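A.B. asks: My questions concern the predicted model and sequence given below.
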Amino acid sequence: MAAPSTSTATVLLLVLLACGGATAQVFPRPLFPRAPWNFTFPNGPGDAAGASGTGATGGGGGGPSVPAMFVFGDSLTDNGNNNDLTSLAKANYLPYGIDFAGGPTGRFSNGYTMVDAIAELLGLPLLPSNNEASNADSDAGALQGVNYASAAAGILDNTGQNFVGRIPFNQQIKNFQTTLNQIKGKLGAGKLASSLGRSIFYVGMGSNDYLNNYLMPNYNTRNEYNGDQYSTLLVQHYTKQLTSLYNLGARRFVIAGVGSMACIPNMRARNPTNMCSPDVDELIAPFNSKVKGMVDSLNANLPRAKLIYIDNFEMISEVLRSPFNYGFSVVDRGCCGIGRNRGVITCLPFLRPCPNRNTYIFWDAFHPTERVNVLLGKAAYSGGTDLAYPMNIQQLAAWQP
């Protein structure tokens, strides 16, 4: 998912994109049927930080529970890697970052992203972007991890091309390899391999392969593949990419499923009656199912590796099912944006956002608010197998092969 830069051309392009994607449909059945919950989701608004922080540290307060975390993904986790690109997918301007201590950084949020919350729970500092780590005077900034995520990026290299510059997953892996070459001399090959084996590799890809590829009218993808064929294609590529990371030394993987997109403000804005679009979620459900199967397969076939699947779809669905239980009262529009549901055009520079951001589920046309991100991070870190399969991140950090 991605947001625009400042130019008039950007605004016009995003109007066209917002009006031209998947056709919204309304179904009479329940949109989010309740799953058999094991009560592992954080309970109530007190479990979500209000201003950039989870209030917890990993390792029982005795330091980080893992040496490092490396993040690969899209705008849900991007923390500034698109800032220096010629790209329409940027968030390095206010009001993005309005509740973040460092102000606008390139995060597509008013504050923390989900991986910021996870890093803090692991006892790690907030990770530098690949840009920051590459430009640092020393390699110290990369030793505890790097964030390679890029808004508009996907599993497929051609995903997100409407936004021009972005860093697809294949290139993010190459950037990680460059980082390894930079820090190998500092740690030595043996110590580097040991450190990587105990580090967390967070990967969250796939949203843009639907929103900014399969559902885009200027792509031919829907004419080439039906939904099942496309999900199979994506998972085939995904498997090879994760295996490449394994071959570079990764052993502990957190694989985030694609979250529910039926009710994001942009989808509501496309519907004449402002309703959700269940057909979008029905399209991504086979992908998530196959990704979970991929996790099982790789766990069986990659020696001394452990992959876990984070069910972002179910976690987002739970918040949308029971918003008041988590302190949210605004579910049908973004905090910052233009047009119906503040979702036709996403948050532009110096737009005035809603003042009561802690009550909103969605920050802009596509992305959650900080409070939702922190809730998701906590659930991924310490939730049960209904949310994190076959174990949670806290357990993965302590896992012994």
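C.D. replies: Okay, I see it.

A.B. asks: going forward, measure contacts between C-alpha atoms and count neighbours the same way
C.D. replies: Fine.

A.B. asks: three-state assignment of the residue sitting nearest the centre point of the chain?
C.D. replies: Closest residue to the average C-alpha location of the chain: residue 76 at 3.4 Å, with C-alpha atoms, centre = their mean. Put simply, residue 76 is coil when judged by DSSP: H, G, I helix; E, B strand; the rest coil.

A.B. asks: Check the spacing between it and residue 296 real quick.
C.D. replies: In this view, residue 76 and residue 296 are 25 Å apart by C-alpha to C-alpha, to the nearest Å.

A.B. asks: one more structure, for comparison:
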Amino acid sequence: MKLSVLLFLLLSSLHPSSSQRYNALFSFGDSMADTGNVRIAKLPYGMTFFGNATGRCSDGRLVIDFIAQALGFPLLPPSQEEHDFKRGANFAVVAATTLGFEFFNERNLSRGLWVNASLHTQVERFERLLPSICGAPQGCKEFLSKSLFIVGEFGGNDYSTALFFATPIAEVNTFVPHVIDALSDGVERLIGLGAADIIVPGVLPVGCFPLYLTNFHTPDPEDYGPKTGCTRSYNALSWLHNALLRKALDRLRRKHPAVSIRYADYYSQIIDFAINPLKYGFTAGALRTCCGKGDNIYNYDQGRRCSENNFTVCDDVSTHVNWDGIHMTEAAHRAIARGWLHGPYVDPPILSSDQS
């Protein structure tokens, strides 16, 4: 076992009281949060912290790992393996969508789905595990009312499934209300089961990621933000999703005033990485891939991706925001988790006394 892992376990055991306010931690989402439900990766994935690939789409820990650590929980076990889930579980699945198969099949896009793991499917799996976690329904309601739920990121794969098959972005924009409705329904199902403290992240500014910057490159400088270098149209799609999501969460708060429903702002934080990388120690900037191989400023090539076909890994991963073209480094996840735990990117922050 690597020294870094042993140190993490030691520190967790020295601070067990930090999780006393929560019974458990439950996570839903896609590759931004999957801790091993889909094991598609191999080294150098996992190289920084674990020393081996765990299914995480990064060189090390994810945002959910840092949150679990800060709250005194063990790293969340993947729900599709045999574990004791009484302190929490991770239902996130790489490539998961918010919407179900039928939505994409009706639009001739189902061939772009890698997994059948929509939000509805993840919540169903959670329901099936509840008796082993907390017993009878009434006991579960009490248990879940004192647990923390992180629902997302959801939406990115719904849009990329269409974009990667050349669906015009104007048409993909029409998907957003459907995605938001499905996400709202999923949150409401969890509330019905007893969840009373829920964090719902928005989507990332995908126009800042090397995969999009490379595959959808245009020669027109007006297509790019002058401060960030990110593509305007794809970030506009993310912005629309987040704006409608925040309105939906406002409606849920009015409907369920006793439930804490908080928005987590990936978008603004990653834009800040792009504008002010040195503030976070990212000397390589935010738009350059660490693991990959590309003959362009983003170091990304769809045919030479991380862990495939003559890839290379940067000398110092901690100086990079982007890991493999679409996922982030452990260093970026640590900075994001800090913004959620202490503010300002979750309001009130997870560790705020207002939530104790």
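C.D. replies: Perfect, I can see it now. Keep in mind the model is a prediction, meaning the values are calculated, not measured.

A.B. asks: just to revisit the earlier point, map the residue nearest to the centre of structure 1 across to structure 2 for me.
C.D. replies: Counting by TM-score structural alignment, residue 76 of structure 1 corresponds to residue 32 in structure 2.

A.B. asks: likewise residue 150 of structure 1?
C.D. replies: In structure 2, residue 150 of structure 1 lands on residue 93 (TM-score structural alignment).

A.B. asks: Can you list the residue ranges for helices in structure 2?
C.D. replies: Under the criterion DSSP state H, helices of structure 2 are mapped to 3-14, 63-71, 101-106, 119-134, 137-144, 156-163, 169-173, 176-193, 210-215, 232-255, 266-275, 330-342.

A.B. asks: Could you take these and lay them out as CSV, with extra columns for mean neighbour count and distance to residue 88 of structure 2?
C.D. replies: As requested, these are exported to CSV (neighbours: other C-alpha atoms under 10 Å; distance: least, C-alpha to C-alpha, whole Å):
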stretch, mean neighbour count, distance to residue 88 of structure 2
helix 3-14, 13, 15
helix 63-71, 21, 9
helix 101-106, 14, 27
helix 119-134, 17, 9
helix 137-144, 17, 10
helix 156-163, 22, 24
helix 169-173, 14, 35
helix 176-193, 18, 14
helix 210-215, 21, 33
helix 232-255, 18, 24
helix 266-275, 19, 23
helix 330-342, 22, 18
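
A.B. asks: of all those, which lies closest to residue 284 of structure 2?
C.D. replies: helix 266-275 (10.3 Å; C-alpha to C-alpha).

A.B. asks: In structure 1, point out the residues matching the closest one.
C.D. replies: Counting by TM-score structural alignment, helix 266-275 of structure 2 corresponds to residues 312-321.

A.B. asks: For that stretch, give me the average deviation versus structure 2.
C.D. replies: Compared with structure 2 after fitting, stretch 312-321 of structure 1 deviates on average by 0.7 Å (mean C-alpha distance after the TM-score superposition for structure 1).

A.B. asks: can you check stretch 291-301 of structure 1 too?
C.D. replies: On superposition with structure 2, the mean distance recorded for stretch 291-301 of structure 1 (mean C-alpha distance after the TM-score superposition for structure 1) is 1.0 Å.

A.B. asks: Run the chain-centre distance for that stretch.
C.D. replies: How far stretch 291-301 of structure 1 lies from its chain's middle: 20 Å, per C-alpha atoms, centre = their mean, to the nearest Å.

A.B. asks: Over to stretch 139-153 of structure 2?
C.D. replies: Taking C-alpha atoms, centre = their mean, one finds stretch 139-153 of structure 2 lying 18 Å from the centre of the chain it belongs to.

A.B. asks: How about stretch 182-196 of structure 2?
C.D. replies: The answer for stretch 182-196 of structure 2 is 18 Å, by C-alpha atoms, centre = their mean.

A.B. asks: For it, give me every contacting residue.
C.D. replies: 98-99, 119-120, 123, 140-149, 151, 154, 248-249, 252, 258-261 (C-alpha atoms under 8 Å, 6 or more residues apart in numbering).

A.B. asks: Reformat the helices of structure 2 into JSON lines and put distance to residue 55 of structure 2 next to each item.
C.D. replies: What follows is the helices of structure 2, written out as JSON lines (distance: least, C-alpha to C-alpha, whole Å):
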{"stretch": "helix 3-14", "distance to residue 55 of structure 2": "16"}
{"stretch": "helix 63-71", "distance to residue 55 of structure 2": "13"}
{"stretch": "helix 101-106", "distance to residue 55 of structure 2": "23"}
{"stretch": "helix 119-134", "distance to residue 55 of structure 2": "17"}
{"stretch": "helix 137-144", "distance to residue 55 of structure 2": "27"}
{"stretch": "helix 156-163", "distance to residue 55 of structure 2": "17"}
{"stretch": "helix 169-173", "distance to residue 55 of structure 2": "29"}
{"stretch": "helix 176-193", "distance to residue 55 of structure 2": "24"}
{"stretch": "helix 210-215", "distance to residue 55 of structure 2": "20"}
{"stretch": "helix 232-255", "distance to residue 55 of structure 2": "26"}
{"stretch": "helix 266-275", "distance to residue 55 of structure 2": "22"}
{"stretch": "helix 330-342", "distance to residue 55 of structure 2": "14"}
